[in-house]
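In: What shape does this take:
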Amino acid sequence: MRLVGYGDRMSVPAGGEVAFRISTDHPRVRPEIVRLRRGGGPRHGSAPVEEPVSADLPATVPGRVQHTTSGSHAVTAPLSPRSGLGLALWFRPTLPAAERPLLAVGALVLAVSGTGLVLRDGDRVLLALDVPVAERRWAFAAAVLDGPTARLELHRPGLPVAAAEAATGSVTAAGPLWIGSDGTSGPGLGRTFNGGVARPVVGVPWSAAVTEALACGADPLTLLDPATTSALDLGVDPGGTRVPDRGGLTTGADVHHLPTRGVPGPFWTGTERDFRAAPVEFDALHLHDDDLADAGWDTDLTWAVPADLPSGVYALKITAGTGPTVDTDRIPVVVTPAAPTAPVLVVLPTWTYLAYANWRTYAEYETERLTLYGEDRGIDERDRWLARHPELGRSLYDVHTDGSGVCYSTRLRPIVNVRPDYYTPTTRGFRHFAQDLLLLDWLDGRGEDYAVVTDDEVEQQGVDLLSRYRVVLTGAHPEYCSAGMLDSYLEYTRTGGRLMYLGGNGFYQVTARHPGVPAALEIRRGHAGVATWVSDPGEEHLSATGEPGGLWRLRGRAPNVLAGVGFTAQGFDKGSGYRRTAASADPAVSWVFDGVKAGVGDVFGDEGPGLGGAAGDELDRADVALGTPADAVVLASSVGHSERIALVPEEVDHGYAAPPPGPHPKIHADVVLFHRPGGGAVFSVGSIAWSTAMSHAGGDNDTARVTGNVLDRFKES
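Out: So this is what the prediction gives:
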């Protein structure tokens, strides 16, 4: 990609400002603001729709290539020059082959590789210890420079101490103290240690007896003068970005690029799994060379959003080049309303967009997906570019270069799959952002008066925001949410609000905003649910909040409690239709099917783009045992699913009995309707594919009619 960019936020209130950062090798870039009305592209079978918007932007801006260096680390302010020094650190390598720094003071670097330890002064090797280190096992390294000699030691629990000593001549160290880095940087992955680090100690030279005591877990401040010793406490405030120094040598260190925190250190006993219960045992950082909190690009232009601009989804459309070499990118931003005047609110699930942001498996596992789909669906070429740029951060479905799961995702970077024309192979076209634009296009076609916000606004403003609207519509896949968001939706429906959950696999994963880096989200997968990785032992709790991660269902908050349905199955071969139930004929609910051709027992919604039906991708079903209200009416259930549609792990039967032949009876999506005490109501469709099917035949279809009937009733009653 020769042209790409990102904004400093995903949403902005009318009257606010959003800054955009751009990278290109073209000499000039032409910017404009457009309103995105509909997603699509050549491979989607439908064209995108956008409208130019008057904006006070320059005709062109200079082009420049901007670079990112990833890699988490911690660093202090510079230390004054010193000729004698002691360095020590516990470390747990997860990718030990390449030499990477553990500790550095200026040009003096203690580093480790698969073959052992090395102490360097710039390019000069002062001392090396050729003893292999074990992958994913804690070890302790210490280097002491005292006058003209240096001593290097490696302590591995259960093994003899390895040590080396040599004359080095006088060495002077000065500069910042780096943890997991040596301060060098360049475009691409950072030169960062991959693995856990804990209990760093820096001070004046010390004896071999002190090294032995430190290796046994002694407090360095009881062995060394606190005034001249650094003992950074890496376990303090795991949701923050700064760690204190218990000694007096530094004023503390800044933690950069979101290493995994709240994780066990070398003296974890396993008695506690929650870092809040035993903070001294959760005193490690897990560093990765592809961690990223902020791509760090400079701003190229700022858009001052007019105070009277209607709420909706807009984009900075940037174009460069001419003729066959023209390049275009659209950087979306949601403009939220200056004041609530519309009866309908659409909440775009931007936390789910961030969870999937820059998901790389389409390009990295393209061959494996042939088996998953049963056909070659191709990929968006932007994914191939993304695979060549691991420094731009991964999704919460990816693993780091060392194989550990990615648990943080930031918006401060180019996110190539949040684009109106992005092609998703999973669904043969539309999913996530591009699909949610189809919902907005449908509302536009009906002439609806609506406003648009994102998950961020719901998280920040809660029920105070939702209660300003008669009806709230979700996007197609609001999977990732916080406790506060669940509380807000539930309170909204209990106090008269009308919620239309127009998707599937929603309200599923425990998620939190990172307090130290508000642009980032955090999850911990735990050991349940649909997942591409699982949490390591002792790493199940979110560093941001301390709460256990994983599924809301396992916290007693299954999606059924809020929405009446919850995630039950997934598969991507084809979509299906819904069969109307006998209950749908009751006069109290039959209005939902006004104008629908399908009668009781008939099937509707078995057509549409992409997977070819309204019930597809990921499916939710009703279950009173999981919290579906007892008075909820199941209006329709999907039928005709193939054996390629699989139950999610938490739905799999346990015990000795064999499952029934053919598709499991739990594999279906349910359309439900129920009312809350206080006048609220909830309508849920149980499928991600629903809103894609609504676009079939220009919106002239039964899936759209059902949705429109409910929207009309919810607005009016």
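
In: Could you use CA atoms for every contact and neighbour count after this?
Out: Noted.

In: Show me the contact partners of stretch 303-321.
Out: For stretch 303-321, contacts defined as Cα atoms under 8 Å, 6 or more residues apart in numbering pick out 3, 13-20, 26, 28-37, 55-57, 326-338, 450-452.

In: Quick one, which of these are buried?
Out: Using 16 or more other Cα atoms under 10 Å as the burial test, those include 3, 13-14, 17-18, 20, 26, 28-37, 327-338, 450-452 as buried.

In: Tell me which of those residues fall in strands.
Out: 3, 13, 17-18, 20, 28-37, 327-336, 450-452 (DSSP state E).

In: number of nearby residues for Glu539?
Out: As a burial measure, Glu539 scores 23 neighbours (other Cα atoms under 10 Å).

In: starting at the chain centroid, how far to stretch 30-42?
Out: Stretch 30-42 sits 25 Å away from the centroid of its parent chain (Cα atoms, centre = their mean, to the nearest Å).

In: middle-most residue in the protein, spatially?
Out: Geometric centre of the chain, nearest residue: Ala355, 3.0 Å, by Cα atoms, centre = their mean.

In: ok, for that one, nearest residue in space, not its chain neighbours?
Out: Using Cα to Cα, 6 or more residues apart in numbering and skipping the chain neighbours, the partner closest in space to Ala355 is Leu396 (5.1 Å).

In: Here is the second sequence; please produce its structure so I can put it next to the first one:
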Amino acid sequence: MTSDLAEENKRMLIGYTDRLSASAGENIKVKVSSDFSSDYVADLVRIFSADPNPDGPGIDLREVPAAFEGTYRSVAKPSRPGSYGIILLRNANITADATFSIRFQPRLLRDSHQVLFSFVTSSGDVVSIGLQKDGLQLEIFGKTSAVPFAFEIGRWYELRLAISERGLHLVGYTVETGSRSFEVRTGHLTGDDAFSKLVLAATPQLGDPQVFTSFFNGRLEAPRLLRGAQLVERLIDAHVPEEEILAFWDFGIDVSTSNIRDRGPLRLDGTFHNLPARAVRGSRWSGEEMCWRHAIDEYAAVHFHEDDLYDCAWVTDFGFNIPQDLPSGVYGIRLKCENAEDIIPFFVRPARNAAKAKVAVLFSTFTYVAYAQNPRGNFDAAYIERRNNWGAYPYHPAEYPEFGLSLYDLHADGSGVMFSSALRPQLLMRPGYFAYVDKRGSGLRHFPADMHLIAWFAAKDIAVDVITDHDLEAEGNKALEEYALVLTVTHPEYHTARTLDAIESFVTGGGSLAYLGGNGFYWRIATDEAYPDAIEVRRGESGVRSWEAEPGEYFHAFDGRYGGLWLKNDRPPQRLVGVGLSAHGDFTGSFYRRTDASYDPQYAWLFEGVDDAILGDFGFSGGGAAGFELDIVDTSLGTPPNTVVLAQSEEYLGDYHCAPEKIVWPQPLAWQSSQIRADICFIPKAHGNFVFSTGSILFCGSLPVNDFNNNISKLLENVVRRCL
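Out: Here you go, the predicted model:
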């Protein structure tokens, strides 16, 4: 019985959509995996609140009729992480007399097999070469053999495989020294047909040639196919006459895409799958050039990982043709089967050419994707106990690593995760998911925390539209046209140049902006049409970060631009919203105290109905409005000179630190301590518009307290109604 219950608890009902945002009148596709034997039911809900805390605003879902509503067959769909490349060899007959060469750099060594490459025949026979802790492993048409060798992590090697009627002759070299490292000869090849496919960094799964396994963790470079088996003895860097080249796959071409380009005469191009890392250092890197665009041959390598994942590639279960008259808002595809439920959120904008509200909330979908599947390292007994007591969202990323990693994680080989995609279930982006066991509140981050703002708009009966980072990236400033006020959510951390341009243009053109978070506009990311649902980050030499890009790898593969902090790209958030990250610490909230400047009559409208000097000494996020990650004004970093600080936070609980990019030796500890605060500021603009910033991630968590009747709520209401 216990075993049956365990199996029951492992069963999962989960899904994702093909896009996070759509306009009324457009279509959204829904992809579902169900481990249950019975059918599941799908319907549509509008989400107004996502807080599972029984003492908080609760989870507020309201059913909406939809054409797709009904019953669907349960089908379990696997998620298959692991990056690899496939090259179809077409009419290239290489089983008789040819040499294949490739360079590789192992980044992870262990007892299990990691395949460097595989040649596959049309009938499915395989010749593959892989490595493990004690040397190479060869698989030749079902027979395996070992070549003992002590590989070193991070060292480049070159492998040359001569293919002839007499069999295989394998020679390995250490690139740095040019010395021969290993050698082996095998007997006559017994395959019945020619090789039809070359697989890089993986091998076909036994019994299912469309599925791949035994992924390589490391870098590959410069695979070549040459005429003549005798070329196994020739250095790859030596001149090879053009007539001897059958194929030369140059990973320095089309770096931002999934293309594998062949510079040889047969043009045997291929495709990378699951987004391995490109624009990384190869064996020829000299250290003289830090931008891959200026030394392509030094960055013509690809870093593969067993846990890369771009697209789960689940088939579509059903689509939703969004009605033209569906109001803009946050909606969810609700799935139910037996005792399981999942709600997949998505955002609906007004129909094209339809009337808009005066106010819009900009949801940080790039940040959601950046954090997708981040387990935070706090999945323990206390978390499970609270989850059960609250009836909170039941799935945690630590339990489901098959859905990939976040930009805060490390790959299995210890390298930082540079790419994240929306084409997979995003467990953190769910109603009822909480991030922390918050003793003073709900412990929400990102999407569930941001829904406190939508709940506030509903409570105040103020019409509001929703837009997303993805919309700004697709449409630029056009997505913000006609709005008088745009409000951010709690953590707009990740932005592209295009999204920043759109926001800046909106403010310059007369729109008002309310920045209701902290640690915003912080990391520069890149996107690319080849991977439209992915974002890329290269974490530079500064900033609050869980890993740092390797030397020479600070430039994005997607757009070729320098990554890292927007501050280090000379676009500090202080210039846009008056404040920028200054400190970070525990998930604990404190309060703000109004400044003398806030009592100036010209700001009386902001504080109408607010008689308190202390603001936000309460909240469902850490117990207070100011905390966790804090932003302050800083004229040296671009805060406009006419910025007015209306309130500053005080008395922090727990452990807080000054942001590392602000610390320059020999700044005293007293100065660093002075930076640990949050500033609420106001910036009047030329057209009578303004920028209002709160400087704290936890600010919106105070809105629902006392049924949305409190000084934080009133302050925000004054800001919003000013623009109505």
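
In: TM-score for this pair?
Out: Superposed pair, TM-score by TM-score structural alignment, normalised by the length of the first structure: 0.92. Supporting alignment: 693 aligned residues with a Cα RMSD of 2.3 Å.

In: quick one: the residue nearest to Ala355 of the first structure from Pro205 of the first structure, how far?
Out: 43 Å (Cα to Cα, to the nearest Å).

In: So for the two, which sits in the more crowded spot?
Out: Under the criterion of other Cα under 10 Å, the comparison of Leu396 of the first structure against Pro205 puts Leu396 first, with 27 against 19.

In: tell me which element that one is part of?
Out: Leu396 of the first structure belongs to no helix or strand when elements are defined using DSSP states H and E.

In: quick one: it and Gly405 touch, right?
Out: Yes. With contact defined as Cα atoms under 8 Å, Leu396 of the first structure reaches Gly405; the gap is 7.5 Å.

In: Now do the helices for the first structure: every range, in order, please.
Out: Taking DSSP state H to define them, one finds helices in the first structure at 208-215, 350-355, 361-364, 366-373, 381-387, 432-446, 455-461, 463-466, 483-494, 559-563, 690-694, 702-716.

In: Specify the stretch among the ones you listed that is closest to Gly546 of the first structure.
Out: When these are compared by Cα to Cα, helix 483-494 sits nearest Gly546 of the first structure, at 12.6 Å.

In: Quick check: the closest one compared with the second structure, mean distance?
Out: Here the mean offset of helix 483-494 of the first structure against the second structure after fitting is 1.2 Å, by mean Cα distance after the TM-score superposition for the first structure.

In: Which stretch of the second structure lines up against that helix?
Out: Under TM-score structural alignment, helix 483-494 of the first structure corresponds to residues 497-508 of the second structure.

In: same question, stretch 406-417 of the first structure
Out: Aligning stretch 406-417 of the first structure against the second structure (TM-score structural alignment) gives residues 417-428.

In: Quick check: end-to-end length of that stretch?
Out: Using Cα to Cα, one end of stretch 417-428 of the second structure lies 17 Å from the other.

In: mean shift between the longest strand anywhere in the second structure and the first structure?
Out: Ranked by number of residues, the top strand in the second structure under DSSP E is strand 579-594. On superposition with the first structure, the mean distance recorded for strand 579-594 of the second structure (mean Cα distance after the TM-score superposition for the first structure) is 1.1 Å.

In: Which positions in that strand come out as buried?
Out: Using 16+ other Cα under 10 Å as the test for burial, strand 579-594 of the second structure gives 579-585, 587-594.

In: I'd like the distance from that strand to the chain centre, please.
Out: Put simply, strand 579-594 of the second structure sits 25 Å off its chain's centre (Cα atoms, centre = their mean).
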